[in-house]
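Chemist: all I have is the shape, not the residue letters:
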């Protein structure tokens, strides 16, 4: 594929997976959608999705989630205690990609049988700084730019944006969570978190961020693969990104699959238009950032599984 022309560097050495820890909150609080979880896993096992490349595997799972209702603030489940959360009954744009990627990685990470806690471990690896939820709200990464940066640093993803022809470096001054802190349950409940959140936002503001401007996205489509995480950049000077979804290849085009809050699209997970059509369809969109996930290092449980057989 055309992506081979990008001259990607050798994959960064992967950091070990942090040990799994029990949820800090009741499982019924942090996990919703058991029936959907077991149905997707059963189909993946029947059709041997585990042996597919991670991007193909992730999109198979993402397709199973099409039609799921859109909901906001599904991660805000407590006033003080932070814990990995997954909800397969309703999701927003960010949790849609996280859910699909978490199940995809889980299938490769360890052998069956699978339980919700296994998915939550994969969510934790993606969502939390260094892959570890400390129980503190600030251990969660609240900005996609940091998620992409931190996961690449650990060898779990490659942000390919800067290698795509036409990419440009951009800079934003991020203040959203410190200015709009009353919109966030944990910050309302503990205002002492606002000042350290401001320091995090300053660090995120200074990350090296590239995007492909909307005028270059049509030409960039040929470099995009199934399962690529695609964030939409904004013209707002106070934030880098405003939306996120995944790429699915259809008819030699790179389509955008995402959880949309648009009422005219049903407020649900959909496979939308080609990404260039989507990003050029609104003046608020500036371009795209593309991050390509990797599988995480395999669990030693695979060796134990072979030994038992």
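Modeler: Done, it's in. Treat the numbers as computed from the prediction; the structure is a model and nothing was measured.
Chemist: from here on, contacts and neighbour counts on C-alpha atoms
Modeler: Fine.
Chemist: off-centre distance for the lengthiest helix in the chain?
Modeler: Of all the elements of type helix in the chain, the one with the most residues (DSSP state H) is helix 93-109. With Cα atoms, centre = their mean, to the nearest Å as the basis, the distance from the averaged C-alpha position of helix 93-109 to the chain average is 8 Å.
Chemist: one more: stretch 173-180?
Modeler: Shown here is stretch 173-180, whose average C-alpha point lies 21 Å from the average C-alpha point of the whole chain (Cα atoms, centre = their mean).
Chemist: okay, now the one to match up with it:
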């Protein structure tokens, strides 16, 4: 399940002030953008950026090939659920590379891949790119500004020009998307105990019904494997009432078949599925198929 956005120390960004407080990094700025990041995680981001900067081979790769290499650099990283549910009284931009769930793994692949193609490899660039991807209109505001439902994440990031959805062009199979899982289960989400958060999210959920979504039913995935590229984004759809997506990852072809690179709650780390994606999904009745999107390559910085 999409634990970070899903249903189921502090940094306030600044160029001027840098303080270590109780093992956490603290920045300050006039712009409202509060970030939670340990010193360990900031170092992990900097190490990752330095590593990517040192590899000249990325200049020869397209965005999908870059995404595969970035994804593989996370293989073996521990799976940790609900890494974004830290602040019960507000909303912070959480930076965490030492433990990933399925969504934060995918988000980091997208962020690092786009930064590499833009040649923007500073910590400040990373923070800005992560906020742009994770929040409605690219700006952190409150709990409801985070893109909790992954179909909403896909829609919003397509509007921003960061990704492009491919499910319609591949299979043209409509996906009925009526979202209310979170507000119908508000007791599962501490932040929804706040009436304003609850009402705001309920209003947002209603707006989703106006959108058209498409998917590839799992019994047809093998038929369309050639149209899904390594490095594409995969979102696994569900028939759970009021919910859209239960898991996400990165497409990767191995031995002539389509597999899934993902942060696995079962294996407790980032892995590549042993079975092809169609076989991986087949036994699970509540998993109905996939949505597919590709990362759009940004203009390089000059």
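Modeler: Nice, thanks for sending it over. Predicted model, so just to flag it, every value in this text is computed and none were measured.
Chemist: next secondary structure element downstream of the longest helix of structure 1?
Modeler: Beyond helix 93-109 of structure 1 in the direction of the C-terminus, DSSP states H and E gives the next helix or strand as helix 116-127.
Chemist: counterpart of the very next helix or strand once past that next one in structure 2, which residues?
Modeler: Taking DSSP H and E as the definition, the helix or strand that follows helix 116-127 of structure 1 towards the C-terminus is helix 144-153. Mapping helix 144-153 of structure 1 onto structure 2 (TM-score structural alignment) gives residues 150-159.
Chemist: and stretch 225-233 of structure 1, by the same measure?
Modeler: Mapped onto structure 2 using TM-score structural alignment, stretch 225-233 of structure 1 spans residues 229-237.
Chemist: circling back to that earlier point, where does the longest helix of structure 1 end up in structure 2?
Modeler: Helix 93-109 of structure 1 maps onto residues 102-118 of structure 2, going by TM-score structural alignment.
Chemist: mind listing what's buried in that stretch?
Modeler: Neighbour counts using 16 or more other Cα atoms under 10 Å place 102-117 of stretch 102-118 of structure 2 among the buried residues.
Chemist: out of the residues you listed, who's nearest residue 268 of structure 2?
Modeler: residue 102 (10.7 Å; Cα to Cα).
Chemist: how much space between that closest one and residue 196 of structure 2?
Modeler: As defined by Cα to Cα, to the nearest Å, residue 102 of structure 2 lies at a distance of 28 Å from residue 196 of structure 2.
Chemist: now do residue 62 of structure 2
Modeler: With the distance defined as Cα to Cα, residue 62 of structure 2 ends up 44 Å from residue 196 of structure 2.
Chemist: need the contact partners of stretch 208-222 of structure 1.
Modeler: Contacts made with stretch 208-222 of structure 1 from outside it, assessed by Cα atoms under 8 Å, 6 or more residues apart in numbering, are listed as 1-3, 145, 161-162, 164-171, 233, 253-254, 275-276, 279-280, 285-289.
Chemist: separation between the alignment partner in structure 2 of residue 52 of structure 1 and residue 231 of structure 2?
Modeler: Using TM-score structural alignment as the criterion, residue 52 of structure 1 maps onto residue 61 of structure 2. Taking Cα to Cα as the measure, residue 61 of structure 2 falls 12 Å from residue 231 of structure 2.
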